[in-house]
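1. pasting the sequence and the predicted model now:
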Amino acid sequence: MTAHAQILDLKSRMAQSIIGQTDVIDRLLIGLLANGNLLVEGLPGLAKTRAIKAMAKNLAADFSRIQFTPDLLPSDVTGTEIYSQTEQGGIFKFSPGPIFANIVLADEINRAPAKVQAALLEAMEERQVTVSGTTHTMEPLFIVMATQNPVEQEGTYPLPEAQMDRFLMHVNITYPPVEDEVEVIRLVRAEEIAALQDRTETEKAEKPDAIPQDAIFQARAEIGRIHVSDLMERYMADLVYATREPEKLSPDLARWIDIGASPRASLALDKCGRAHAWLAGRDYVDPLDVRAVIPDIFRHRLTLSFEAQGDDKHADDVTDEIVKLVALP
């Protein structure tokens, strides 16, 4: 089975557990294929954690979940040196923390204090952690998927802009339509009934094998060979540049944007655009690929003005306006 077929199989398995969130599943897969960290935001109960767990359980990969709380310490995430007695005498031995996994779910990341966020930041960006002066590297397959609640403010620590920029995409989960909510009720009911029944050996044997990590690495290699024309590269750069000098496009954009996107936005458009094209079965990137992922890439990178808030404009609204005004290649 090819890498493309295996990734589509992973997508199909995730869709069996997550009803009505096709776009979210696509974004999680794009983040995995593009080797980037994701911030998943949505109101409570919208299957943020469930979606990430659904991906992890179908991959042959180590998974860990960190529940962030205000009293968490950096060592609770990275691990610490533990003193132990041996025949040669007492030694300090490193005990890895939950960050040492292939897929790390950082649940309610905005509940963690600044020191914990800084420890996580090093792992996300450098793919390593430093404890007691010793550097410990992460596994080749390593991705952090963080969740946060957008409405609860008590006991939270807003993520600084510098750390927000380190996330490849900011995925927003919204309420499902009523038809999908009916399917959610049926799905959870079926899962509860199945959990109460004894699983037979036959049922266990019928469980499909997990997708191997090699499929991810092979897919990334194929994505690296996706063709991006000079015109498409300029189109992506123009979109990002429009956030820095919006007055050249529209007076409204100039009023709405205080700070534009960093060069990481251009790199993210390139990576995610190629991953989106690969998932669609194409060997080249076209404007539809870029337009499909740009809201998730700009959502957390645009700093809007008070005038934008007064006009009830959000980052997605501003992004839509930029896409309309920037000429296609």
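-> Happy to help now that I have it.
2. C-alpha from now on. contacts and neighbour counts both.
-> Will do.
3. how many neighbours does Lys271 have?
-> As a burial measure, Lys271 scores 22 neighbours (other Cα atoms under 10 Å).
4. I'd assumed Gly36 was in contact with it.
-> No - using Cα atoms under 8 Å as the test, Lys271 is too far from Gly36 to be in contact (9.0 Å).
5. which positions in whichever helix or strand Ala194 is part of come out as buried?
-> Element membership for Ala194 (DSSP states H and E) is helix 178-196. Within helix 178-196, the residues that count as buried by 16 or more other Cα atoms under 10 Å are Val184.
6. buried stuff in the next helix-or-strand element following it?
-> Using DSSP H and E, the next helix or strand after helix 178-196 towards the C-terminus is helix 201-205. By neighbour count on 16+ other Cα under 10 Å, the buried set for helix 201-205 is empty.
7. the most centrally placed residue in the chain - nearest residue in space that isn't next to it in sequence?
-> Most central in the chain under Cα atoms, centre = their mean is Leu38, positioned 1.8 Å from the mean C-alpha point. Spatial nearest neighbour of Leu38, chain neighbours left out: Met145 (4.8 Å); criterion: Cα to Cα, 6 or more residues apart in numbering.
8. and for Asp180?
-> Once flanking residues are discounted, Asp180 sits nearest to Gly20: 5.5 Å by Cα to Cα, 6+ apart.
9. ditto for Leu141
-> Asn102 (5.3 Å).
10. which residues sit in contact with that neighbour?
-> By Cα atoms under 8 Å, 6 or more residues apart in numbering, Asn102 lies in contact with Ala61, Asp62, Phe63, Glu139, Pro140, Leu141, Phe142, Ile143.
11. was I right to think the fourth one contacts Ile99?
-> No - with contact defined as Cα under 8 Å, Glu139 does not reach Ile99; the gap is 10.3 Å.
12. so for the two, which sits in the more crowded spot?
-> Neighbours per residue (other Cα under 10 Å) separate Glu139 from Ile99, with Ile99 holding more: 28 against 14.
13. look up how far Phe298 lies from the more buried one.
-> Look at Ile99 and Phe298: by Cα to Cα, to the nearest Å, they are 27 Å apart.
14. and what of Thr2?
-> As judged by Cα to Cα, Thr2 and Phe298 stand 32 Å apart.
15. let's bring in a second one:
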Amino acid sequence: MDIEQQARSFQETLIKLRDEIAKVIVGHQDIIEKTIIGFVAGGHVLLEGVPGLGKTLLVRTLADAVSVQFSRIQFTPDLMPADITGTNIVVEEDGRRRFEFQKGPIFGNIILADEINRATPKTQSALLEAMQEGSVTFAGKRMIFEQPFFVLATQNPIEMEGTYPLPEAQLDRFMFKLDVKSPSVQELASIFGGTTGSTQNKAQPVVDGKRILEMRALAKQVPVAQHLLEYVARIVLATHPTSPEGAPVVKQFVRVGSSPRGGQAIINGAKLIALMKGRYNVSADDIRDCARPALRHRLILNFEGEAEGIKSDDVVGKVIEHVPDIPERVRRM
């Protein structure tokens, strides 16, 4: 199968997966697509929204549509790190006792970390190594997870009672942060009709883990032109207030800009968007499409930004306006 055929097959599979999820999830098409992109790209996704908007249902539906192992971790203030990673238990065998490691719910393919900001920072940190390394270390022994491994975390807005803000280091582990908005009147009416009747839609498996890994490998091969790599680099540097490339709005309202992971997330996401649109090359529009979800959680506002009620989304929007996709020196040639 040549590259063109592989790209066409990739597009068909992604669309089939998206449409299967859309049978259950009403609206939120961009949220569905970005979640799938994060999953296939090998990243992790953070969903934020008030309770009742279908965040948990989206994760469950994705797991139903993909034939892989699904685990759920309900984060609460009394949850301990061992409740996530696992612990040693005493096993009696042939009259002798020995320790045996009992795996926690983190050992799965699709992991729902529900209401992650309800747990204490100590427990939240238990996800760090797992998300970044695809493994956990217990008693000096490293245990690697089966691929694909995807953490999809949900959180409530931090101003809600009983929430703990996620540490910057953990936020940086998420490829995308997606804001789940309230549905429209038509979408809400459709939700009511679909959830109060005698039958409810359920997603059926349309792809398996092996196919997801094949798609991930193909996405890695999608070429990105040098000037677009530099475009992403300028966007990332424009989020830093101390950088000569820094945008004016950043110098005024931002304390800390994006790490290089933000740029990596943009590029990996743009490759998936290109394939989803049937192209085997990345465009500047693909990059701009990924900038907000990849950067919104990686910017830390300063005191003035917090006091003015500035939103990181607005800052990223101004950064995109500030940075041209073709440098001025090239335009003048």
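-> Looks like it came in fine. Note that the structure is predicted; figures quoted are calculated from it, not measured.
16. returning to that earlier point: what's the helix or strand for the residue nearest to Asp180 of structure 1?
-> Counting by DSSP H and E, Gly20 of structure 1 is part of no helix or strand.
17. and for it, the neighbour number?
-> Neighbour tally, Gly20 of structure 1, other Cα under 10 Å: 19.
18. do Pro165 of structure 2 as well
-> By the criterion of other Cα under 10 Å, Pro165 of structure 2 has 18 neighbours.
19. who touches it in this structure?
-> Asn117, Ile158.
20. identify the residue of structure 2 aligned to the residue nearest to Asp180 of structure 1.
-> With TM-score structural alignment as the criterion, the equivalent of Gly20 of structure 1 in structure 2 is Gly27.
21. buried set for the longest helix belonging to structure 2?
-> When structure 2 is parsed with DSSP state H, its longest helix is helix 3-22. By neighbour count with 16+ other Cα under 10 Å, helix 3-22 of structure 2 contains the buried residues 6-15, 17-22.
22. elements contacting that helix?
-> Counting contacts by 3 or more Cα pairs under 8 Å, 6 or more residues apart in numbering; DSSP states H and E, helix 3-22 of structure 2 packs against helix 29-41, helix 55-65, helix 209-221, helix 260-276.
23. any idea which of those helices gets closest to Glu304 of structure 2?
-> For the helices and strands packed on helix 3-22 of structure 2, proximity to Glu304 of structure 2 was assessed by Cα to Cα; helix 260-276 is nearest, at 23.5 Å.
24. now that closest one: buried residues?
-> For helix 260-276 of structure 2, the neighbour count (16+ other Cα under 10 Å) marks 261-276 as buried.
25. out of those, the closest to Asn302 of structure 2 would be?
-> The nearest one, if we look at those relative to Asn302 of structure 2 and count by Cα to Cα, is Gly262, at 19.2 Å.
26. chain neighbours aside, what residue packs nearest to the counterpart of the closest one in structure 1?
-> Under the alignment by TM-score structural alignment, Gly262 of structure 2 pairs with Ala265 in structure 1. In space, Ala265 of structure 1 comes closest to Ile297 once its chain neighbours are excluded; the distance is 6.3 Å by Cα to Cα, 6+ apart.
27. same question for Lys313 of structure 1.
-> Once flanking residues are discounted, Lys313 of structure 1 sits nearest to Trp256: 7.8 Å by Cα to Cα, 6+ apart.
28. wait, the one you found touches Leu304, no?
-> Yes - using Cα under 8 Å, Trp256 of structure 1 makes contact with Leu304 at a distance of 5.6 Å.
29. more neighbours: which of the two?
-> Shown here are Trp256 of structure 1 and Leu304; by other Cα under 10 Å, Trp256 has more neighbours (24 against 20).
30. who touches the more buried one in this structure?
-> Per Cα under 8 Å, 6+ apart, neighbours of Trp256 of structure 1: Leu304, Ser305, Phe306, Glu307, Ala308, Lys313, Val318.
31. hey, where'd the helices end up in the stretch 51-200 of structure 1?
-> Here the stretch 51-200 of structure 1 has its helices, by DSSP state H, counting those that start in this stretch, at 74-78, 114-126, 161-164, 178-196.
32. report the aligned residue range of structure 2 for the first one.
-> Across structure 2, the stretch matching helix 74-78 of structure 1 (TM-score structural alignment) is residues 81-85.
33. contacting residues around the alignment partner in structure 1 of Tyr164 of structure 2?
-> In structure 1, the residue paired with Tyr164 of structure 2 according to TM-score structural alignment is Tyr157. Neighbour list for Tyr157 of structure 1: Asn110, Arg111, Ala112, Pro113, Ala114 [criterion: Cα under 8 Å, 6+ apart].
34. what does Ala308 of structure 1 give?
-> Taking Cα under 8 Å, 6+ apart as the contact definition, Ala308 of structure 1 lies against Arg255, Trp256, Ile257, His314.
35. look up how far Ala169 of structure 2 lies from the equivalent of it over in structure 2.
-> Counting by TM-score structural alignment, Ala308 of structure 1 lines up with Gly305 in structure 2. Separation of Gly305 of structure 2 from Ala169 of structure 2 (Cα to Cα): 21 Å.
36. go on, Pro183 of structure 2?
-> Pro183 of structure 2 sits 32 Å away from Ala169 of structure 2, going by Cα to Cα.
37. of these two, which one has the most company?
-> Neighbours were counted for Pro183 of structure 2 and for Ala169 using other Cα under 10 Å; Pro183 has more, 15 against 11.
38. which position in structure 1 aligns with the more buried one?
-> The alignment partner of Pro183 of structure 2 in structure 1, by TM-score structural alignment, is Pro176.
39. would you map the helices across the stretch 201-333 of structure 2?
-> Under DSSP H, counting those that start in this stretch, the stretch 201-333 of structure 2 gives helices at 209-221, 226-237, 248-253, 260-276, 284-295, 303-307, 312-322, 328-331.
40. could I get the ones you listed in JSON lines, plus columns for distance to Phe99 of structure 2?
-> Conversion of those to JSON lines gives the following (distance: least, Cα to Cα, whole Å):
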{"stretch": "helix 209-221", "distance to Phe99 of structure 2": "32"}
{"stretch": "helix 226-237", "distance to Phe99 of structure 2": "48"}
{"stretch": "helix 248-253", "distance to Phe99 of structure 2": "53"}
{"stretch": "helix 260-276", "distance to Phe99 of structure 2": "39"}
{"stretch": "helix 284-295", "distance to Phe99 of structure 2": "42"}
{"stretch": "helix 303-307", "distance to Phe99 of structure 2": "50"}
{"stretch": "helix 312-322", "distance to Phe99 of structure 2": "48"}
{"stretch": "helix 328-331", "distance to Phe99 of structure 2": "65"}
